[in-house]
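Student: The sequence and its predicted three-dimensional model are supplied below.
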Amino acid sequence: MRVCLTGAVLALACAPSTSFRTSLRRARAMPPVTRLRALETPDVDVAGTAAPASAAGAAQSGGGKSVTIVGAGVGSLVSAALLAQDGYKVEIFEKNPEDQVGGRINQAVIEGCRFELGPSLLLLPDVYRKTFAACGLDLDEEMTIARVDPTYKAYFDDGTGFVLDPRDPDFKGNLEAIEAGSYEQYKKYMESAEINLEGGWPNFIEEKLTLDVLPKFIANALTPRNFPLLSHNQHLKQYFKTKKLNALFSFQDLYVGLSPYNAPAVFSLLTAIELSDGVYYPIGGFHQIPKALRRRCEELGVKFNFGAGVKKISVEGRAAAGVELDDGRSVESDLVIANPDLPFVEETMIPAEKKRHTENMEYSTPVVSFYFATDKRFDALGHHTICLSTDYERSWDDIVVEGKFPPNFNFYVHAPSRTDPSVIQRPGGEGDSIMVLVPTPPLPAGIDDAEKERISQEWYEQARAGVIKQFGKMPGMQDFEKHIVGEQVRTPADWGKLYNMNRGAVFGLSCKISQLSFLRPSPRHPNIDNLYFVGASTRPGNGVPLVMTGARLLHERIMREAPVDA
């Protein structure tokens, strides 16, 4: 299920306001810290090339079924292109401006430094290639994909560091220095992880029975040390004795909004993807992906409506019949595809007697996201860096069990100029673009917006202080704070408001075992015909490769269930 799930991170769900809302300022002199809002000030440029209105509304030919798509995220774009190629008349309604196309895949430029606001790890590039090819595009003609080297740098809060990349000549020795015999155990763990990837992806992600790998997958799962219902942490304890090694090979669970203590053991496949297949980055930024898909959609005659929010999905009898817009207009169609987060759609856009019950659904961990522009490069950081607490179990238990922000926490850092120098647009190329994701508990259910803001502000203050403290323990970063020239932040309250994410959960529904694979909400609504879903909270799950795969599977399903000319 490997995915680029990092992050998280996302595209705005409310109309742009005229100015940034100033957040907490430190007592010492420092640049303003602002809540990140797209298109709110001239010094923040959000990615995306707006097509002329006439081009965005090219009429489609043919008499095939009409499809209304709610939202212009990457799942919508892939679905639209595939359906339009087969003769469906597709129209997309997006509440945000047109330079926000792509949903959570977006970027900003702050003080001459470019930042990814959404995904920052490109995993499984062949899934991207397959999806682009299905849409009539060549990924490698659209952009250059570069492998990140090293895969990760990792630092613990006791000051120790580690290069997490089997290509590193010191990798074996560094493992053995932590725990004697651990390199052989690492190879055995990776063998199991590879089996989970090879058997899990085709059978449980792409939902295609693959008999040549399934027996090996089942046999591996039935061994006590690899039993898939173990937690990831319990699984790792079968291989490693030290908590540090358990942490080094389980932190990826953060990217799907889980902890190693509630993530299923099968999530070892994330380790296999990153350490065996590699982590990649699109030179020039992730925004090129939705930009290319939008262009292809327009070539196929897909009609885009930006600044056009959908209020509700119209239902006649048992079938979806179109949508009602925020401005009161009604749009009729044969099929509706919803891309906003599934719980939000169920709770606010569907008649109460038809909706799926969401009260028992569980959510992934939100994040506080920091965007630090600096006038100095910090070489202690890799393209991807993970900072880990030595009190690893408590750092996660506080979040997922106690529902409180931990005193010592784990966090992810993205500094992409190591792979893509174009990230730094400051004079002389000096500086760094540093994004930090700090996981938090889901916001409490049933609280009002003011309370969400209050709690998020507390978590923001604690997270910022902890990040600065950890950076101060890393080589050459003791002066980090004084080199900040621009700083912006998004909190769980911001993510919830901007993307209609319940409880601020930017990764959507949790991928715990009871919401995994075939147990995850179906992309076909059980109570409303002709209503379908695409995105992170439906099958197969969150992260760009899974969302793209889900869009391809949805296309196949619609072709079976609602043929274009039937």
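Tutor: Sure thing, it's come through.

Student: From here on, just use CA atoms for contacts and neighbour counts.
Tutor: Noted.

Student: what's the burial count for the nearest residue to Ile105 once chain neighbours are set aside?
Tutor: Closest residue in space to Ile105, ignoring its immediate chain neighbours: Gly118 at 4.8 Å, by Cα to Cα, 6 or more residues apart in numbering. When counting by other Cα atoms under 10 Å, one arrives at 24 neighbours for Gly118.

Student: Gly118 touches Arg104, doesn't it?
Tutor: Yes - Gly118 sits in contact with Arg104 when judged by Cα atoms under 8 Å, with a separation of 5.2 Å.

Student: and the strand or helix carrying Thr34, what does it pack onto?
Tutor: Thr34 is part of strand 33-35 when elements are defined by DSSP states H and E. Using 3 or more Cα pairs under 8 Å, 6 or more residues apart in numbering; DSSP states H and E as the contact criterion, the neighbours of strand 33-35 among helices and strands are strand 484-490.

Student: Take this one as well and set it beside the first:
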Amino acid sequence: MARIIVVGSGVAGLAAAARMATGANDVTLIERNGSPGGSLIWATPDTLTLPAVLRDLFVKTGGRKASAAGKLEEVVDLRPIDPVRTYRFPDGSSLDLPNAARGASKDAFDAAFGHGAGDAWLRVVDHGNRAWSAVRPTLVEVPDAGRRDLWRLFSSSAARRALAPRRTLRQIGEAAGVRDPRMMRVLDEYAQAAGAAPETAPSVIAIRPYIEQTFGAWRIVGGLPELATALYERCLKRGVSFRFDTEVTSIAAGSVTLADGERLSADVIVAAVDAHVLARLTGTVKGSKAAPADYSPSILSIRLESRNATETTPATETTERAYETVLFGEGDEQPTIRLRVAPERPNEWIAYADVALSMTSQDAEELKSAIAKRLGIAAESLTVREVFTPGDRERLTSTPGGSLHGPAISSLNSAILRSPTVQPIKGLLHVGPSARPGPGIAFAALSAWNAAEVLKPTRV
């Protein structure tokens, strides 16, 4: 029987524990906080793509009996989102992005940005298709893939064109025919949502809109805390042992050491933590901070209550808002604001903005005012009910600066050759947003699949 210790209970940690807990493995998950879920327990952007990854996770970890609730849809209420999101621009124009509908997307871009814009957008999506087809079987779903495999991939001229290592996402857009600055801001938003600066985002990020528009965008009713609960309960059914309020202070080959000095032995250790945290735990780096330029920004998240529609505004103001709205500001000096409104809770709004670590709860009122101004409603109709700052996220996850996506993506290597699943330390595996294949719920779950594949000989 293999003794496995998983450190961290975010999506990747829970998914890895559930996959590895079999009759041949004894799995213990250690979490420094008092409950599972990591940053999922608060308002994290929660639009899901590649639902097949989560579906596979729950099917493969479910019981053989029909009553064992093996399917994803049996443990959470998963629904498609349409439109995927609404983009609102400073000039008053907007774009409603359809869900997984190529023809409808073409028509939507043409209507928003003029004839030809739809074809240009589809060319960007097609570039993402080629890039995904190149990296998925050779780098994404190969646990021990590395630079050598990337260079081997470059021996194909078709793969080199698909990955375009010297081109940025903006350059791909320009080559595809993106001319309207508003349309380029939509492309930039995909870069920022992946943890990349629009000016340097590599062309491979075109994979993101391709995946979203090909496999669809989904949401879980109740938000990501519902997914965290479902994963936790699946782990319990698989026999995973949990140790909460327990902090790991160091990791070595075959053991972890806890804050109270206790040393636990293991055949395999799965680190579901940030890459910089992992380096600190293994002694690769000293200290607890990373250079700000090395990491993607954090976000300021606020929970707002919208006054009852009958009191101040027409009913459509609160009951017909898109699930996700992106509010672009004027120029670079005003941040982009992302607003989420679930149809079953139309008076509860969750807002996010990329910010620095120094932002505090006092900045929530300014963010609220900016939202009201961009939507053309009275600021008094919104009340701040809860705030989650970058500092809160850093304390919860230990990720430097409270970064949402981990190490910044600024090149092809930093996008697809993140921290490898198989680490140099014997028996140590790495999963999560800063590991391969990258940030996002689906990719974090996919990293857990990669880790489980490494242990395939020990599974039953």
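Tutor: Thanks, I have it. The structure presented is a predicted model; accordingly, all values stated were derived computationally and were not measured.

Student: Any chance you could compute the TM-score here?
Tutor: Comparison of the two superposed chains (TM-score structural alignment, normalised by the length of the second structure) gives a TM-score of 0.84, and 435 aligned residues with a Cα RMSD of 3.3 Å.

Student: circling back: what range does the strand holding Thr34 of the first structure cover in the second structure?
Tutor: Mapped onto the second structure using TM-score structural alignment, strand 33-35 of the first structure spans no residues at all.

Student: just how off-centre is that strand within its chain?
Tutor: Its chain's C-alpha centre lies 22 Å from the corresponding centre of strand 33-35 of the first structure when counted by Cα atoms, centre = their mean, to the nearest Å.

Student: Also stretch 213-232 of the second structure?
Tutor: 11 Å.

Student: Pull up the aligned stretch in the first structure for that stretch.
Tutor: Stretch 213-232 of the second structure corresponds to residues 275-294 of the first structure when matched by TM-score structural alignment.

Student: Distance across the matching stretch, terminal residue to terminal residue?
Tutor: The distance separating the two terminal residues of stretch 275-294 of the first structure, taken as Cα to Cα, to the nearest Å, comes to 32 Å.

Student: Over to stretch 35-53 of the second structure?
Tutor: Across stretch 35-53 of the second structure, first to last residue, Cα to Cα, it's 24 Å.

Student: Next: stretch 201-211 of the second structure.
Tutor: End-to-end distance for stretch 201-211 of the second structure, by Cα to Cα: 17 Å.

Student: ok, now stretch 283-293 of the second structure?
Tutor: The straight-line separation of the ends of stretch 283-293 of the second structure (Cα to Cα) is 22 Å.

Student: try stretch 346-361 of the second structure
Tutor: With Cα to Cα, one end of stretch 346-361 of the second structure sits 23 Å from the other.

Student: Show me the contact partners of that stretch.
Tutor: The set of residues that contact stretch 346-361 of the second structure without belonging to it, under Cα atoms under 8 Å, 6 or more residues apart in numbering, is 43, 45, 297-308, 318-319, 321, 335-342, 387-391, 401-402.

Student: before we move on, the earlier item: the residue nearest to Ile105 of the first structure maps to what in the second structure?
Tutor: Aligned by TM-score structural alignment, Gly118 of the first structure pairs with Thr44 of the second structure.

Student: sec struct for its match, please.
Tutor: Following DSSP: H, G, I helix; E, B strand; the rest coil, we place Thr44 of the second structure in the coil state.
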